[in-house]
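Undergrad: Coordinates only, no sequence provided:
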């Protein structure tokens, strides 16, 4: 199973997902073609209500603990439904890689 599919499957099983976007951003880095090493996860879920950003990150990392050793980077953008609506359903763009070609 592809890593991206594994991540999506675990998240959808463990969270009451309102919105999810998982983008493989490996192409933006100096890695072999078709790599699955760098991901950006946008997750909207009301389980994040009342949780600080670090608590949200810890929750997701704990949930993905078995798959984390397989990847190099996971950018997390985690919102409640209210926060997502206030952001007009958008998350920040990822910065360009400084280490690649």
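TA: Nice, thanks for sending it over. Just so it is clear, the structure is predicted and the values come from calculations on it, not from any experiment. Numbering: from 1, shown residues only.

Undergrad: CA only for contacts and neighbour counts going forward, please
TA: Fine.

Undergrad: how much space between the residue nearest to residue 37 when sequence neighbours are not counted and residue 39?
TA: Spatial nearest neighbour of residue 37, excluding adjacent residues (CA to CA, 6 or more residues apart in numbering): residue 71 at 4.6 Å. From residue 71 across to residue 39, the span is 8 Å (CA to CA, to the nearest Å).

Undergrad: hold the first one in mind and look at this next one:
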């Protein structure tokens, strides 16, 4: 399904040291099984020397077809290996709460 396609595309293009993909669609006002909202954590040597926006642009470029076919939202964390070593000590991150539809707070 979409989770596997995201994994395959990101793995092929970014050669990640670590890759975590989580379907967060259930936290949003979408039909069950919609696979529309995902969180990705990518640790890749490709990100060395790139600003955060350039890293995100790379990920969006890799997933362009998915964004055209139902992927609605992507929460991204993109790290170099050194940044990831520091981030792991803080326990990662949570995606922001959904403020749309019936889940509006």
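TA: That came through, no problem. Because the structure is predicted, anything quoted here is derived from the model rather than measured.

Undergrad: picking that back up, what's the match for the residue nearest to residue 37 of the first structure in the second structure?
TA: Mapped onto the second structure by TM-score structural alignment, residue 71 of the first structure lines up with residue 71.

Undergrad: quick one: the helices in the second structure?
TA: Counting by DSSP state H, the second structure has helices at residues 2-14, 52-62, 64-68, 81-88.

Undergrad: The longest one: average distance to aligned residues in the first structure?
TA: Just to be clear, that refers to helix 2-14 of the second structure. Superposed on the first structure, helix 2-14 of the second structure shows a mean distance to its aligned partners of 0.9 Å (mean CA distance after the TM-score superposition for the first structure).

Undergrad: Which residue lies nearest the spatial centre of the first structure?
TA: For the first structure, residue 41 is the residue whose C-alpha lies nearest the centre (CA atoms, centre = their mean; 1.9 Å).

Undergrad: Please determine how far that one is located from residue 101 of the first structure.
TA: Counting by CA to CA, the gap from residue 41 of the first structure to residue 101 of the first structure is 24 Å.

Undergrad: same deal with residue 11 of the first structure?
TA: Residue 11 of the first structure is 32 Å from residue 101 of the first structure, by CA to CA.

Undergrad: Of the two, which one has the most company?
TA: In this view residue 11 of the first structure and residue 101 are compared by other CA atoms under 10 Å, and residue 11 has more residues nearby, 17 against 8.

Undergrad: which one in the second structure is aligned with the more buried one?
TA: By TM-score structural alignment, residue 11 of the first structure lines up with residue 10.

Undergrad: Which residues lie in contact with that match in this structure?
TA: The neighbourhood of residue 10 of the second structure, defined by CA atoms under 8 Å, 6 or more residues apart in numbering, consists of 16, 59, 62, 63.

Undergrad: Let me know the closest of those to residue 78 of the second structure.
TA: Taking CA to CA as the measure, residue 59 is the one of the contacts of residue 10 of the second structure closest to residue 78 of the second structure, at 8.7 Å.

Undergrad: okay, now that closest one: neighbour count?
TA: Count around residue 59 of the second structure with other CA under 10 Å applied: 20.
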